[in-house]
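Chemist: coordinates only, sequence not included:
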């Protein structure tokens, strides 16, 4: 009897968990795109500054022959270059999210109902999503 109650409770909880869905709205995708674009710009700007500064110091310290300064400047320049490259996926994701947000529309669509030899049209709010293949 105890196992039947436990199984029934698990069945009820699992049906509730499966039934919950997260709604994605146009604002959600636009906000996500904006955050990703901001992150990408910060990575690109910071990476470019680090790369230019690091490689400029690397070039000037290469002539003087200071090994420790040359190593540190080279590492900073390389990390800056890689940081700039890391911004590319963020720009791509931001563009995809913005296109997704632009394809979501909120509209009123007519639904035709038949009642006693009459056809009536009622407008119901709809949320449509264009999927380009």
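Modeler: Nice, I can see it. Keep in mind the model is a prediction, meaning the values are calculated, not measured. Numbers count the residues shown, from 1 in each chain.

Chemist: From now on I want contacts and neighbour counts done on CA atoms only, so please keep to that.
Modeler: Fine.

Chemist: so is residue 63 in a helix, a strand, or just coil?
Modeler: helix (DSSP: H, G, I helix; E, B strand; the rest coil).

Chemist: again, but for the one 5 residues further on
Modeler: Under three-state DSSP, the three-state class of residue 68 is helix.

Chemist: And for it, the neighbour number?
Modeler: 10 (other Cα atoms under 10 Å).

Chemist: who touches it in this structure?
Modeler: Residues near residue 68 by Cα atoms under 8 Å, 6 or more residues apart in numbering: none.

Chemist: Tell me where the chain has helices.
Modeler: Remark: helices assigned in the chain by DSSP state H are 2-19, 26-64, 67-103.

Chemist: also this one, for the comparison:
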């Protein structure tokens, strides 16, 4: 019993030692934009690979003469795995959009406006709130 208790205590220390910690500095706008771009690229790669694999499977299956040939099993597997790979791109697109929204900046700017004043236009500036989303 004593050995088991000591083992469990040591196990708890080991688990705590390998756990993740929060970063000391928060992510900047550039970090979120780079992460968003990488995830979007990965999503497009998964989507196009899934569509290409499915297309190869369909074309190969349509060109086989013997349905009971071993190659039809391969084409059938391609037809089934292609859409699964394409569906795997959805989480990457969702994460990309989430990170892009985190990188959006909110700023206060002054927009020039023209105000009519006794038959002429006077240029003045008006404060405006702008949201900038960079992709």
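Modeler: Looks like it came in fine. All values reported here derive from a predicted model rather than from experimental measurement.

Chemist: Could I get the TM-score for this pair?
Modeler: Here the TM-score for the pair of chains, by TM-score structural alignment, normalised by the length of the first structure, is 0.58; 87 aligned residues with a Cα RMSD of 2.2 Å.

Chemist: picking that back up, can you tell which of the helices of the first structure is closest to residue 119 of the first structure?
Modeler: Smallest distance to residue 119 of the first structure across these (Cα to Cα): 31.6 Å, for helix 67-103.

Chemist: got the buried residues for the closest one?
Modeler: 69-70, 73-85, 87, 90-91, 93-95, 97-98, 100-101 (16 or more other Cα atoms under 10 Å).

Chemist: Could you give the separation of the helix or strand hosting residue 12 of the second structure from the chain centroid?
Modeler: Assigned by DSSP states H and E, residue 12 of the second structure belongs to helix 2-17. Centroid displacement of helix 2-17 of the second structure relative to its chain, using Cα atoms, centre = their mean, to the nearest Å, is 38 Å.

Chemist: and what of stretch 14-29 of the first structure?
Modeler: In terms of Cα atoms, centre = their mean, the centre of stretch 14-29 of the first structure is set 16 Å apart from its chain centre.

Chemist: Name the residues of it that are buried.
Modeler: Buried residues in stretch 14-29 of the first structure, counted by 16+ other Cα under 10 Å: 26, 29.

Chemist: Let's see the distance spanning that stretch from one end to the other.
Modeler: 29 Å (Cα to Cα, to the nearest Å).

Chemist: May I see the buried residues of stretch 33-45 of the second structure?
Modeler: Under the neighbour-count criterion of 16+ other Cα under 10 Å, stretch 33-45 of the second structure has 33-37, 39-44 buried.

Chemist: For the equivalent of residue 70 of the first structure over in the second structure, which residues are in contact?
Modeler: In the second structure, the residue equivalent to residue 70 of the first structure is residue 72, according to TM-score structural alignment. Neighbouring residues of residue 72 of the second structure by Cα under 8 Å, 6+ apart: 61, 64.

Chemist: Residue in the first structure paired with residue 115 of the second structure?
Modeler: Residue pairing (TM-score structural alignment): residue 115 of the second structure is not matched to any residue of the first structure.

Chemist: show me the contacts for residue 115 of the second structure.
Modeler: Residues in contact with residue 115 of the second structure, defined by Cα under 8 Å, 6+ apart, are 121-124.

Chemist: pretty sure it is in a strand, no?
Modeler: Yes - Residue 115 of the second structure: assigned to a strand according to three-state DSSP.
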